[in-house]
Structure formats: structure tokens, C-alpha cells
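1. no FASTA, just this:
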């Protein structure tokens, strides 16, 4: 939401007013909250998602602990300094997600596993759970609607937003979220992480183009955006001379929004702008592009989509190779003839 200029209070000179504005801007850049959308039905992973929310599909993380994908995102946010996490859920999955991040049950406490590991992990989950608020999306009305439901949780603050069915894997010491927040500290406004994507895959993602910012490395001022364009649309409207032929910038799965996004989503919903019966987040994002302060940054990392079988396999392989079992996994692959078999 844009700030309105107010008259200086009595006794406050222009310097004092400027300092007040500067403090306000610093607060607006101090991001404390994250929103994870995790209400989708996971139809592309049926039948595994018949009784299990897709964001709760298990993965062996880099530390060798088996966790649901949702936990990886919550840990990603908390490790980047986020204090509160709002998870948008559907009515069927809310109880299970809340229970997962809850206290150890009496039955679990009686298990004969490694007690130290059991209690360490249970305590860790409970600490994460103390930061979590669930937000119920009663009807499957799309990603835009899911984000809009977080309005009360977010309040008048900027926030970071994740797609709940993405696993993030950084290629640097800083996690993907920290990289995005470092750029946001320089740009302000709305900021989306992007990745280079070959043109044969742009139909799967929101795709954008823009003008490079000389002052911020690997960052664009966004000028155009299309939700899941055809190759022809991308070539006609989103081609960038700074990228190789046939390569485009697509959304990575991390966005920083100000409360202004809710104004745009409210308008989208009120005017009934739907695509295939759903309110799309990109409709509101396009409104923000038209307002001018929309940026995109390319970060060093991967976002792997576990909502599809191939993406789920890729996520597990990437985590496995990057983690505790990496050497053992490589030996196993070599024993089977490498990747060609």
C-alpha cells in the first residue's frame, strides 16, 4: 500500500519529517513474515495425494533427516530471519499440518527409536510450530485467492511468499531466501526471484522481461509479464537481448510483496478476473508491473517442483547428492553404470 504524504506535525521541521520517513522505509524493508501457499489438491501426484497433502510428501533432506517438503520451506524462512510463517491450507489438510508441527504425543514418546534423535526432532518441530499460523482456503479458487486470504495475517508489512510445492536448493552459503532479501534491501518495492528457463518450458511458468539495473547485480526492472506464455508469445513480447537465444526469465517460487498486492488482488476478485475458474496471482502482479516498482533478481540456486513426478524425483536426487548421503549415492549410481543406465 502506497504511503500518503502527511503535513509535518507541529514543531517538526523538514529534517525531522525526513528522518521519520526514513525510519518508516527501514521498517518497510525489515521483513518479519512469510506466507506459504499449500492448499492445492496435488492432482498431478495422484494417487499419492489422495490422503496426503502434496506439500507433506517426504524427502530426505541434506542433513539426512526425512521431512515433508513443507518443513524444508519453513526452515528456509526461519534460517533467513523470518519470525512468523502463515501457511494457507485447505480444510482437509489443516489438522494434519498443525499436528505435525505440534508436541510429541505419548505414543511417539514410547517408540523404541534413537531417543535423543526423537526428542531433538520433536523439540525442533514444536519450535517451528510456535512460529506458524494456518490460514484456511475453504474453496480451491486459485493462487491469487490463497495469497489474498493472508491479508489479515500480514497486516501493513512487506512479506515473503513461497510456493509450497517447491523445494529450494541454494548454490551458495546463503540460502535462496537470504539472497532475495539482500537484493530487496537495495531495491524495495515488489521483488520476484527468477531463473533462466529454455523456451520449451515457458508454458509451465509465469515469464517476464525487463531492463537490467546497473546498480544491482543480476536484477531487472520488470516491464512485461505473461502467465504461462506460448513459445510464440514469449518470442514476441518477452525476448531479452541480455539472455541467450531461446532462454527466458521465469518465476523461481519466491516473491517479496508489499501490502499493495492485496489492493490488486481485491480488485481482481471484485471484478471477477478468473482463468479456468481461478483467481491468478499473476493478474495482480501485472497490475504492479504497470505501477512501476516491480523488480526481479536471478539468484544462485534451484527451485524444484515436487507437484509433478519428475520434479519430485529431481528434488530428491538434488537433495541427496548435496547432502549427508551424497558420496554413498554417487557410489551406488556408479555401481549401476552411472546415469546412462
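-> Good, I have the coordinates. Bear in mind the structure is a predicted one, so any value in this text is a computation, not a measurement. Numbering: from 1, shown residues only.

2. Every contact and neighbour count from this point should use C-alpha atoms.
-> OK.

3. just the strands in this protein please.
-> 33-37, 58-60, 66-68, 84-89, 132-136, 159-163, 166-170, 190-198, 206-212, 219-227, 247-257, 294-298, 301-305 (DSSP state E).

4. Out of the ones you listed, flag the one nearest residue 317.
-> Among the strands of the chain, strand 58-60 comes nearest to residue 317, with 9.4 Å by CA to CA.

5. One more to weigh against that first structure:
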């Protein structure tokens, strides 16, 4: 059994952050989104992993993620020159996949459920494909499925104007080698891409065994700012612990589950968890509220922040009104002039500089 993780694409919904980096590397609770998928796949016993990368961000993905040793896996990188669809990604990965069954995982997705039970069902029932589904309120934005009373998939439609159901395809699929023949027999969609929904529909049309499972845990597509902040909140809620490795002066107060990395220094700060603060940060005269993740080498002086994600080497100084629901990119600088605004809400890309007058 192999795995194929998609980590290409342009990440247009997270711009300006993704002008300078891969969306799958944006951190949730100070860990790249992509790594959660890798860890989930390895936990299911799959260690031979191919990762689809793009020309724009592929080198960054390779540099940060490495050869797989940190995860107990072997990672092979596969370049997709153009974003020509999910089925196209499978097509160019065929030399890596061979005749092996595989799991396909979209690298910007997070799911609560472990993968092993789905993998066992896929194997035990000797399926050609097993797809994961989740009821959603806006099915027009997704590929949706019509299923029978036993979970068999009857029909798939990509982003329908008139949805036949509210069951959206989660970005996790299990395939046997028959998917390659199905992809060879489909044509590009009106948007010029080889759609994985069309390939699965081809399996259905040729009487292959395509079944579904409906997730009972959460599913997060982190392609937008608010979705990413929600993911950060959920992960901090479920997985954060209290661990203090940095230095905290006597005027600072730590309440709840707070993790502070080595080399970080807090001076006259109040931190209310769950909060995660990375290594070598400097915080002075700050309030850090719940559901905030602060990456490595961040400087915060005279600032109040909650429910936000601050990427590495960002600087926020003298912003004395509370910042909420905010995503700030690497090396961004945010300062304020003496006249202070009443409310602040931002999404700042890497290397941004903002002065509030």
C-alpha cells in the first residue's frame, strides 16, 4: 500500500501568504498542515509516500519536509508542471504508484478520524475505491455524492448548481490500480482539468466496486483564512499541553494549557491558554489570549492578541488595541502611530509592513 499526497496548486484563497509559500506549509498549532496528513498516513501503517509538488513551491516543500525520516517514512517527490487536476496528479504519479493500491490525500485537509479503519474496510471488501464523505451546508462548492442504502456510490457531481445531495467528498480517497484505466478513459472538464470525480464516475459506469464512508469527526479544508483559524482552534483544543521551556519573569502570568518553546522570553505578559509559543520569541507587556499560535523568533511588544496565527519572525509593536481573528505572515511587521484605531483585523502576507496611523 502506498500514499499520494497532493501539495501543489497555487493557494489563491490564502493569498497574499501563498504568493511566497506553499499553502500546505502554513502552520496550524505551529506545525505545517501537510505534516498532519503525513503523520496520519504513517499511523495507518503506510510509509511509502509520494508527494505531488508544483514548480513554484516544490523546493520549499522538499526543504522543510525532507526525505521522510522524521516521520518514519520514505518520501518521493513528483513534479506536476501545471495544475491540471487531481486525476492528472494520479496520472503523472503512475510510475511511482505502479500496480499498488494507494490512498490519495489532499495536503491542505485535516480530519479527526484515524485512517486505519477506512484502510481496513477498503482491503477487506476488496474495493476499487473507497471515498470519504461529510455532510456540508454549501454542497455547490464541492464534489458531491449520491449513495445507496448500503453506502455504495451511485453518482458523483463536481460543484453542482443543483446538488443531488449534501454529501461532499472529503479530500481522502482509497484506490486500487483500476483507477489508472479509468483516468485513461476520461476527458478534461470544461475548466481544462482531469477531475478525480469523473474518474471515480468512470469506475461506477464500468461496474467497479465504489463504496463510501461518512465521517463522524470534523473535517477542515484549510484553504481560507477563517478555516485555518478554526483548524488552529480545534487542534489547540484537542492536542495542546502545558510545557514551559522558555524564561518567564515574575510579573508574567500563565493560565491554562500553554506551551512556550526554548529560548523564548516573556516579560510582564499574561497568557491564557490554549496557546502555543515557539522557540526564541520575545514577548513584552503583552496579553496572549486563547487559540493563538505564535511561531519561532516572533517579537511582540505592547500587544494584545487572541484567536490568531502569527508566523515566524513577525514583529508586532505598540499596537495597544486587541488583535483578533488574524493571520500574519513570516517576517511581517505591524506597528502603530500614536493615534490608535478602534478595531483591528488583518491577513498579512510574508514580508509585509503595516503602520497604523
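-> Cool, got the structure. Here the structure is a predicted model, which means the values were calculated and not measured.

6. Send over the TM-score of the superposed chains.
-> For this chain pair, the superposition-based TM-score is 0.68 by TM-score structural alignment, normalised by the length of the first structure; 254 aligned residues with a CA RMSD of 2.7 Å.

7. could I get the strands of the first structure as a markdown table with mean neighbour count?
-> Formatted as a markdown table, those follow (neighbours: other CA atoms under 10 Å):
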| stretch | mean neighbour count |
| --- | --- |
| strand 33-37 | 26 |
| strand 58-60 | 20 |
| strand 66-68 | 14 |
| strand 84-89 | 25 |
| strand 132-136 | 20 |
| strand 159-163 | 23 |
| strand 166-170 | 22 |
| strand 190-198 | 22 |
| strand 206-212 | 20 |
| strand 219-227 | 21 |
| strand 247-257 | 24 |
| strand 294-298 | 26 |
| strand 301-305 | 20 |
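
8. List the buried residues for stretch 47-67 of the second structure?
-> Judged by neighbour count (16 or more other CA atoms under 10 Å), stretch 47-67 of the second structure contains these buried residues: 47-54, 57-58, 60-62, 65, 67.

9. before we move on, the earlier item: I'd like to know which of the strands of the first structure lies nearest to residue 325 of the first structure.
-> Closest among the strands of the first structure, using CA to CA: strand 58-60, at 9.3 Å.

10. looking just at contacts, which helices and strands does the closest one meet?
-> Under the contact definition 3 or more CA pairs under 8 Å, 6 or more residues apart in numbering; DSSP states H and E, strand 58-60 of the first structure sits against strand 66-68, helix 309-322.

11. which residues sit against that strand?
-> Outside strand 58-60 of the first structure, the residues within contact range by CA atoms under 8 Å, 6 or more residues apart in numbering are 66, 67, 68, 69, 316, 319, 320.

12. Check the spacing between the spatially most central residue of the second structure and residue 33 of the second structure real quick.
-> Nearest to the mean C-alpha position of the second structure, counting by CA atoms, centre = their mean, stands residue 108 at 3.2 Å. Distance, residue 108 of the second structure to residue 33 of the second structure, by CA to CA, to the nearest Å: 6 Å.

13. can you list residues touching both of the two?
-> residue 24.

14. equivalent range in the second structure for stretch 50-58 of the first structure?
-> Per TM-score structural alignment, the counterpart of stretch 50-58 of the first structure in the second structure is residues 19-27.

15. can you give me the end-to-end distance of the matching stretch?
-> 16 Å.

16. got it, and stretch 57-76 of the second structure?
-> With CA to CA as the measure, stretch 57-76 of the second structure spans 16 Å from end to end.

17. if we look at it, which residues are touching it?
-> 7-8, 21-22, 25, 35, 38-39, 42, 46-51, 53, 77, 79.

18. mind running it again at 6 Å?
-> 22, 47, 48, 49, 50 (CA atoms under 6 Å, 6 or more residues apart in numbering).

19. and if you look at stretch 296-303 of the first structure?
-> In contact with stretch 296-303 of the first structure (CA under 6 Å, 6+ apart) are residues 166-171, 191-195, 218-220, 252.

20. In those, find the pair that's most separated.
-> Taking CA to CA, no two of the contacts of stretch 296-303 of the first structure sit farther apart than 167 and 220, at 23.9 Å.

21. what's the distance between residue 95 of the first structure and residue 307 of the first structure?
-> For residue 95 of the first structure, the distance to residue 307 of the first structure - CA to CA - is 21 Å.

22. One more: residue 282 of the first structure?
-> In terms of CA to CA, residue 282 of the first structure sits 19 Å off from residue 307 of the first structure.

23. Please name the nearest non-neighbouring residue to the aligned residue in the first structure for residue 197 of the second structure.
-> In the first structure, the residue matched to residue 197 of the second structure (TM-score structural alignment) is residue 282. Of all residues not flanking residue 282 of the first structure in the chain, residue 227 sits nearest, at 6.3 Å (CA to CA, 6 or more residues apart in numbering).

24. Many thanks, we can stop here.
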